[in-house]
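Enquirer: let me see the structure of the following:
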Amino acid sequence: MLLALVVPFAGKLGDVQQDRAVDYLPAGADSTQVAKIQDSLPGGETTELVLVYHRDGGLTAADRTTAEDQVREIGAAHELAATPEGIPSEDGATLMYPVATNAPGQDEEARAAFVKDVRATATGTDGLGVEVGGSGAIQFDAEEVYGSLGGPLFLTTVGVVALMLIVIYRSPFLLLIPLISAGMAEVLARAGAYGLNRLFDTPVTTQSASIMTVLVFGVGTDYALLLVARYREELRRVERPYDAMAAALRGCGPAVIASSGTVAVGLLSLLVADLNSSSGMGPLGALGVLCALLAMVTLLPALLLLFGRRVFWPLIPAYGSEPKARRSLFAAMGSSAGRYPYRALIGGAAVLGALALGVFAMPGTLKQEDSFTDKPESIAALETLGEAFPDRGSQPITVITPTGRAAVTLTTAERVPGVEAVARGRSADGWTELSVIASAKPESAAETRTIGELRSALDDSYVGGPSAQQIDLEKTHSRDTTLVIPLVLVLVLLILILLLRSLVAPLLLIAAVVAVWGASLGIGGLVFGPLFGFEGMDPGLPLLSFVFLVALGVDYGIFLMHRMREESLAGAEPGPAALSALRSTGAVIASAGLVLAATFGVLLNLPMVMLVQLGFVVAVGVLLDTFLVRTYLVTSASVALGRKVWWPGPLSKRAPVPVPDRPAEEPVPVP
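Expert: Predicted structure coming up:
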């Protein structure tokens, strides 16, 4: 019934999804204020382009005539802010025409139509190269990339999850049921995201919607794997499937709920971030996780019960049967950690520490021109301008100043070191727009100094534009990282303390996931440049990867430690309890880890460097967490600590009682 009601709203999410520059900027930054005030000026938002004409060996007279004719045609067809004037390079091989219009304003379709028409008009022939760049073209190309992500991302994610389920279950029904449940959770999440936007004006970008889809399928499938494994275990002990499902929900329900709560709380911590894209991603990600939880504890059990034991065909678990006895990989690994806990603990920590050193090889901050995996026309134009005008800015710095002080601001700006020219623009509502051209090329150290000098000299004005936005993004990411990371750690720690009734065990899990985060970033530092060819690291990568790896990594710790606590409550000593928990849940956790890593791995196929880097670091981190940290570090630490792992809870003092015989859980096949 609920799904029937929300389906129409799920389809409307694309209508409120926006990828404007302001949707990815810091809420309180100068550059964001500039973008907002520009919207209120006559004509609204300015769309700025640069037409770049280039011929190796030098432009001919015919080339210049062609350029003038095409620019004149563009001016006749569109309402331009000023008559474009050509600026030649010193070597005579390049000619650029700055073109700006306020006509489209905030109308994304009109702005896109303007860029397309300019590109259709500005064409080269017989060796004359023509490229359309500028901030408006870069934004258009970015929106084109983002607009192409939705369908392919969804289909690829579904395909990857389906493939993983085929390998894990080898059953047609167990392939379809979790997939159907995750699909319904995705519908519910999209409808909820639309509701958040309408009710609370929560920003929805392609980036946040894409991450939400990955989380729904990845986390939802993880919960399905855990529940199905426990249900199969109970079917061997309980005759009626309904009673077996009730027992399975009682057994793994607290772990699943705590897990989803941990992920949701971790993601909601992003609400305190100043960056609009991060603060908007928090509630959407949390919504996706909670929708996945709802589907996996309601719809999934109902579908499983509908088919009864036959859902496991061809490997149907019979009542009273014993799982096939076999030496599992995780039993062998657990035995190794149990025999030599200190050796395993020190060795594993050394490996993670060594990998974390790769952070020092991380490339510098990612520039705007390097943010695409495939070079669009706007970036090619930017590179051509950089070569042709190495000592001149090719994109304006925008200054918004009170109209009453516009003349003083213009004079002051002209005197700032590094400023080549200042032009007065539009005025309205007490604000005036000034366009500043720096002598240095965009996003260079010299231009950064010029922007800093402008902000110091013009303390009553706002300084923005594309380069200023990049500076504000980097500063805000640093601020958000120092604020959000401690908050995530405290909130996740509190949830773990409540669940495990211990202080030592939660601290152990937190330390483990932080170590995984450092090692994953280190691996990224080692491969981003040499293997992927990336020229820089997105400044938001450390924060986002931390939130995802801590929240998702603690998931698997919860599954393992909760089962260990069950064994301890039944009377087992911590050492045997840890090894038994690993044997029981190791294969399930491994399967879940492989699915989650594969879903985040889908991001590696996307054309945005930021999403590729995030997908790589999270996928690698999940695999490290699954096969190294959970298997060796947490298990060996639990064996080494003994009862102290449950301190100061009652389990740290309780004497063991006889443990009733219970069949071991049938392991899930791991590819």
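Enquirer: going forward, measure contacts and count neighbours with C-alpha atoms only.
Expert: Will do.
Enquirer: excluding covalently adjacent residues, which one is nearest to residue 211?
Expert: Excluding the flanking residues, the one nearest residue 211 by C-alpha to C-alpha, 6 or more residues apart in numbering is residue 285, at 6.8 Å.
Enquirer: quick one: contacts for the one you found?
Expert: 208, 211-212, 215, 264, 267 (C-alpha atoms under 8 Å, 6 or more residues apart in numbering).
Enquirer: give the buried subset of these as a ChimeraX selection command.
Expert: Under the burial definition 16 or more other C-alpha atoms under 10 Å, those of these that qualify are selected in ChimeraX by:
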select :208,211,212,215,264,267
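Enquirer: quick check: residue 305 touching residue 244?
Expert: No. Using C-alpha atoms under 8 Å, residue 305 is not in contact with residue 244; the gap is 9.7 Å.
Enquirer: more neighbours: those two, which one.
Expert: Taking other C-alpha atoms under 10 Å, residue 305 and residue 244 do not tie; residue 244 has more neighbours (21 against 16).
Enquirer: quick one: which helix or strand includes that one?
Expert: Assessed by DSSP states H and E, residue 244 sits inside helix 241-268.
Enquirer: thinking again about what came up before, looking at the contacts of residue 285, which one is closest to residue 145?
Expert: Proximity of the contacts of residue 285 to residue 145 (C-alpha to C-alpha) peaks at residue 208, which lies at 14.5 Å.
Enquirer: contact partners for that closest one?
Expert: By C-alpha under 8 Å, 6+ apart, the neighbours of residue 208 are 277, 280-281, 284-285.
Enquirer: for residue 382, same thing?
Expert: Residue 382 neighbours (C-alpha under 8 Å, 6+ apart): 133-134, 369.
Enquirer: rewinding a little: how far does the helix or strand where the residue nearest to residue 211 lies sit from the chain's center?
Expert: Assessed by DSSP H and E, residue 285 sits inside helix 276-297. Centroid displacement of helix 276-297 relative to its chain, using C-alpha atoms, centre = their mean, to the nearest Å, is 12 Å.
Enquirer: and the next element down the chain from that helix?
Expert: With elements assigned by DSSP H and E, the helix or strand that comes after helix 276-297 is helix 299-307.
Enquirer: any buried residues in that next one, and which?
Expert: 299-305.
Enquirer: one more, so I can put them side by side:
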Amino acid sequence: MMRRMVSWPGGRTAKWVVLAVWALVLIPALLLAGRLGDVEENDNAAWLPGDAESTAVVARAERFELADTLPAIVLYDRPEGVSAADMAKARADAEAFAGVANVVGRPQDPVKARDGKAIRTVVQVHKDRTGWEGIGRVVDALTEVGETDADGLGFHVTGPAGQASDSIRAFGGGGGLTTITAAVVVVILLLTYRSPVLPLLPLLTAGGALVTSEAVIYLLARDAGLTVNKQTGFILTVLVFGAATDYGLLLISRYREELLRHEDHHEAMSEALRRSVPAIVASAGTVAVSLLLLMLATLNSTQGLGPACAVGVLVGLVAMITLMPALLVVCGRWIFWPVRPSRGPGTAAGPGVWDRVGAAVAGRPRTVWIGTALVLGVMAMGMLGLRADGLSGTDQFTGRPQSVAGEEIMSAHFPAGSGDPLLVVADAASAERVRSALAAVPGVVGVSAPTVEDTTAMVLAELEDDPSSTAATRTVERARAAVHPIEGARAQVGGNTAILLDTQKAAARDSEVIIPVVLLAVFLVLMLLLRSVVAPLLLMATVVLSFAAALGVSGLVFRHVFGFAGTEASFPLLTFVFLVALGIDYNIFLVTRVREVALLHGTRQGALTGLSATGGVITSAGLVLAGTFAAMASLPLVFAAELGFAVAFGVLLDTLVVRSVLVTALTLDVGRWMWWPGRLFRRQDPPQPPSSKGAPSREPMLRGM
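Expert: The predicted structure is shown next:
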């Protein structure tokens, strides 16, 4: 029954039903997907853990104007020194800023730098439901005012509001990211299949899956409270294109094999679906389960990313095992033009690349896997130098946008921490004691008089260091240690620097909790799939080693090649989930084929034939996935470039080294113990003919993959 259901989309009548159903799904999906931006939450609440101290400060300080605002630090500069006319313009601009929508209160009076070369004004910007996009519109309005009649006076908006504005512009390149990702997929598929027509089918199917995913995520965000933001959007794009195309590649590879055995392409597709869908479903299920476990995160942004990406993977799976087969059988064999596979004997070509790799590994498998593991271990040592404690505002961008230029000007002419103070709330009766305690904290250079509303007081503490620096977050820790013990004060420290600190702590906690749970979940999935304990343990060990090596190399490249200051706090966790989930994909593709052959010919023959039969398609799939994640470097954001590089490099490492060399060598060395305690463990391998010399027997398939 299950085999019949799996092969149904390739039927003579069923293919038209499948196409009709997908057409009915895509019409409303196109409309809903375009509204995903309406439910994105890009303000701080979308990223903060709900129980963080800085979140509590926002709630307690709602009665104060600063509670739900971001400071826009407006800077004017003239290298030869600002004039009286420049100061007059700054004062006039401050009056004009007060009339801009979402500007809260009266802007701070312009302050001239001690060296006389710059002017600073602080404008408080309200964070409404539109989040960063709304802040971006305010910054645009401030810029329009400031650049009017400037007469050569430099103008920049920096601080948290300026950085938010530049971030939304950077994320605004999402349309370009989709185009680049699609182009990468087309190029790799053209090189893989050498057909100008065939790549269009997986591309169209992946595009339909992305649109449908975005529609489903929009509904979940609107009606079920799912948190999504711009980060979710660009990761979803590359993940759906990459993962869905991988599943399509595996199906097409098996379909081409079956076309050599069947005259009727409908029968070929039915057999291809029966043979490939279990591995594809297991692979997608593993990825989806791993992503769903991100719901255990305390960071709202990470918590929402997991279900959104899991939806993308599952919709991509459904599309590739229903829509893709229907399109293929509608087109027939001509879709492979100019090399149409036809029924007949297998190709008589000599041993392919993966045959030779298998033969080389089979000679001394233990030496090979020990040597490979040692090399990967050395690569992993680069993790020791990886800084994952967050990026400062000036380090978030790969280029030099307005906020970064403004930050440099402010650092050159004003105290580093000016304009973005800590917000400390306490009971009004204890306000003076809290103020005194803050004034004694190292790293705090100024404390305002308490502002009291009803029974709550708020005190502003100016920092000595850049508010987004590590030194500033340490000052927050000292400030909390100073005010928390004050009896009856209920003092809490918030503000943008406190938000950064709380985000770092939440990310560290999420990694400690989620990584072991993901490993356990993937291990259980592999046990059920392979009916073994040893094979899942070995596969998990190889994937973790591959992740560590990829992270180690990435850390070295980020510091010594790209010159990045560090990574976001959530970087290690997201890289781990993507690499472990996607890396186990290829091991599932390989080992399920190994087991299929081992049932007939023994584990040794299964390992060599499995590598030979899947080597080409898995390599192509790895190139597609690596290419789509590498496309993230098109966004001018350090986080996107780092995540894209780490996942792309890790996928290539897993595809070309771990899966082909390490896993194959381990399987050959361990032998039938790979399947312990399953039934296959009790089956002895047949003796090898003396003439074989470790060369794998070949299956009828196209070796050009």
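Enquirer: before we move on, back to that, keep only the contacts of residue 382 of the first structure that stay in contact in the second structure.
Expert: Of the contacts of residue 382 of the first structure, the ones still in contact in the second structure (both residues aligned by TM-score structural alignment, their matches' C-alpha atoms under 8 Å) are 133-134, 369.
Enquirer: which one of those sits closest to residue 517 of the first structure?
Expert: residue 369 (27.6 Å).
Enquirer: who's in contact with that closest one?
Expert: For residue 369 of the first structure, the contacting residues are 379, 382-383, by C-alpha under 8 Å, 6+ apart.
Enquirer: list the ones among those residues that the second structure also has?
Expert: The contacts of residue 369 of the first structure retained in the second structure, by both residues aligned by TM-score structural alignment, their matches' C-alpha under 8 Å: 379, 382.
Enquirer: closest to residue 80 of the first structure among the contacts of residue 369 of the first structure?
Expert: Closest approach to residue 80 of the first structure among these (C-alpha to C-alpha): residue 382, at 21.4 Å.
Enquirer: how about that closest one, what's its match in the second structure?
Expert: Using TM-score structural alignment, the partner of residue 382 of the first structure in the second structure is residue 407.
Enquirer: in the strand or helix carrying that match, which residues are buried?
Expert: When elements are assigned from DSSP H and E, residue 407 of the second structure belongs to helix 402-413. Applying a neighbour-count criterion of 16+ other C-alpha under 10 Å, one finds 402-404, 406-407, 409-410, 413 buried in helix 402-413 of the second structure.
Enquirer: quick check, nearest of those to residue 564 of the second structure?
Expert: For those, the nearest to residue 564 of the second structure is residue 404 (14.5 Å; C-alpha to C-alpha).
Enquirer: looking at it, that closest one is touching residue 393, isn't it?
Expert: Yes. Counting by C-alpha under 8 Å, residue 404 of the second structure touches residue 393, with 7.4 Å between them.
Enquirer: spit out the residues that contact the two alike.
Expert: Residues within reach of residue 404 of the second structure and of residue 393 at once, by C-alpha under 8 Å, 6+ apart, are residue 163.
Enquirer: quick one: secondary structure of the equivalent of residue 339 of the second structure over in the first structure?
Expert: With TM-score structural alignment as the criterion, residue 339 of the second structure lines up with residue 315 in the first structure. Following DSSP: H, G, I helix; E, B strand; the rest coil, we place residue 315 of the first structure in the coil state.
Enquirer: from the chain's centre, how far out does the longest helix along the first structure sit?
Expert: Secondary structure of the first structure read by DSSP state H shows that its longest helix is helix 466-500. Using C-alpha atoms, centre = their mean, the mean C-alpha position of helix 466-500 of the first structure is found 14 Å from that of the whole chain.
Enquirer: what do you get for stretch 16-35 of the first structure?
Expert: Chain-centre distance of stretch 16-35 of the first structure: 18 Å, with C-alpha atoms, centre = their mean.
Enquirer: now it: buried residues?
Expert: The neighbour-count check on stretch 16-35 of the first structure (16+ other C-alpha under 10 Å) flags 17-19, 21-27, 29-35 as buried.
Enquirer: which SSE is the residue lying closest to residue 326 of the second structure once chain neighbours are set aside in?
Expert: Using C-alpha to C-alpha, 6+ apart and skipping the chain neighbours, the partner closest in space to residue 326 of the second structure is residue 15 (4.5 Å). Assigned by DSSP H and E, residue 15 of the second structure falls within helix 14-33.
Enquirer: again, but for residue 130 of the second structure
Expert: Using DSSP H and E, no helix or strand contains residue 130 of the second structure.
Enquirer: and residue 697 of the second structure, by the same measure?
Expert: Using DSSP H and E, no helix or strand contains residue 697 of the second structure.
Enquirer: thought it was touching residue 606?
Expert: No. Between residue 697 of the second structure and residue 606 there is no contact under C-alpha under 8 Å: 9.6 Å.
Enquirer: show me which of the two is the more surrounded one.
Expert: A direct count of neighbours by other C-alpha under 10 Å for residue 697 of the second structure and residue 606 places residue 606 higher, at 29 against 13.
Enquirer: look at the counterpart of the more buried one in the first structure and give its secondary structure.
Expert: Residue 606 of the second structure maps onto residue 577 in the first structure when the alignment is built from TM-score structural alignment. Following three-state DSSP, residue 577 of the first structure is assigned to helix.
Enquirer: any idea how far residue 577 of the first structure is from residue 651 of the first structure?
Expert: As judged by C-alpha to C-alpha, to the nearest Å, residue 577 of the first structure and residue 651 of the first structure stand 12 Å apart.
Enquirer: repeat for residue 640 of the first structure
Expert: Distance of residue 640 of the first structure to residue 651 of the first structure, given as C-alpha to C-alpha: 16 Å.
Enquirer: all helices for the stretch 151-300 of the second structure, in order.
Expert: 159-171, 174-193, 200-223, 230-259, 265-292, 300-318 (DSSP state H, counting those that start in this stretch).
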